[in-house]
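Novice: I need the structure of the sequence given here:
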Amino acid sequence: MVRGIRGAITVENNNSDEIIAAAARLVKEMQDANQYHPDDISHMLITVTHDLNAAFPAAGLRQLDGYDLVPVMCAQEIPVPNSLEKCIRIMATVNTSKRPDEVQHIYLERAVKLRPDLALTNKCDSR
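Specialist: Okay, here's the model as predicted:
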């Protein structure tokens, strides 16, 4: 079965190293929580808010073992007024045997505010 696995993380600064590190951390936590391998991924879509332009977050994935052949596309998030700033969102399309209620969507840092309903039941980190 193919499932979408969501994740989001915020950074404090529009800084290349911070964006790349945050994207790598998020993808690693999504993978660990859902027990898939890069070969299970069909593709990944990464969006960033308009205030993040110092680096492509996809560069963070390239630091992880096995992600060199995963198709990844980066895009800009819709700039909705008063939305969460400095946020990286990821949608991974993954082959998995997990049921929808078993999928762990990962929200880290201030991104927990995006889906507090999932933060209550899933492995999320509100640091």
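Novice: From here on, just use CA atoms for contacts and neighbour counts.
Specialist: Noted.
Novice: Tell me the residue in this protein that is farthest from the middle.
Specialist: Going by CA atoms, centre = their mean, the residue of the chain most distant from its centre is Pro81, 21.7 Å out.
Novice: Ser126 versus Ala111, what's the distance?
Specialist: Ala111 is 8 Å from Ser126, where distance means CA to CA, to the nearest Å.
Novice: The two: which has the busier surroundings?
Specialist: Applying other CA atoms under 10 Å to Ala111 and Ser126 shows that Ala111 carries more neighbours, namely 26 against 12.
Novice: another one to check against the first:
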Amino acid sequence: MSVRGIRGAITVSKNEEQEILQATIELLNGIIQDNQIIPDDIGCVFVTVTNDLDDTFPAVAIRQMPGWELVPLMCALEVPVKGSLERCIRLMVMVNTDKKQSEIRHVYLRGAQALRPDLASKV
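Specialist: From the prediction side, this is the model:
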């Protein structure tokens, strides 16, 4: 078994608590479904947001999901590079798995598909 990182990102249209929380759940559910993982397989989740998202902590949404209460979560600000994608939530899910690196499915939704068009989920 290895520890693998699963990346994901999603954008929101507004800096509003409910939109941030719903987008975080949508993104994490996509990662869960595409990679067939369960909370007990998770080592931790790193969450970053761009500095224009400050209405809530995205980790609040994850903490409320059944089975995710004990998963270690950490929120941080994304590096504020000029011209970078705005209103973006990113996840790095560290998972214990037997899957090879090539079998991991990263999830990029909405405007975040521009970050990695080669890996973007078709939604």
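Novice: Report the TM-score for the pair.
Specialist: With the length set by TM-score structural alignment, normalised by the length of the second structure, the two chains reach a TM-score of 0.96; 122 aligned residues with a CA RMSD of 0.8 Å.
Novice: Overlap of the contact sets of Ala111 and Ser126 of the first structure?
Specialist: Overlap of the contact sets of Ala111 of the first structure and Ser126 (by CA atoms under 8 Å, 6 or more residues apart in numbering) is empty.
Novice: Secondary structure class of Ile62 of the second structure, three-state.
Specialist: Put simply, Ile62 of the second structure is helix when judged by DSSP: H, G, I helix; E, B strand; the rest coil.
Novice: Let me fix that, I meant to ask about Leu21 of the second structure.
Specialist: Following three-state DSSP, Leu21 of the second structure is assigned to helix.
Novice: Name the nearest residue to it, sequence neighbours excluded.
Specialist: Sequence neighbours aside, Ala61 is the residue nearest to Leu21 of the second structure in space, at 5.1 Å (criterion: CA to CA, 6 or more residues apart in numbering).
Novice: can you check Ile106 of the first structure too?
Specialist: Gly7 is the one closest to Ile106 of the first structure (CA to CA, 6+ apart), at 4.5 Å.
Novice: who touches that neighbour in this structure?
Specialist: 26-27, 30, 89-91, 105-108.
Novice: right, and the residue nearest to Leu21 of the second structure touches Thr24 too?
Specialist: Yes: the criterion here is CA atoms under 8 Å, and Ala61 of the second structure meets it with Thr24 at 6.6 Å.
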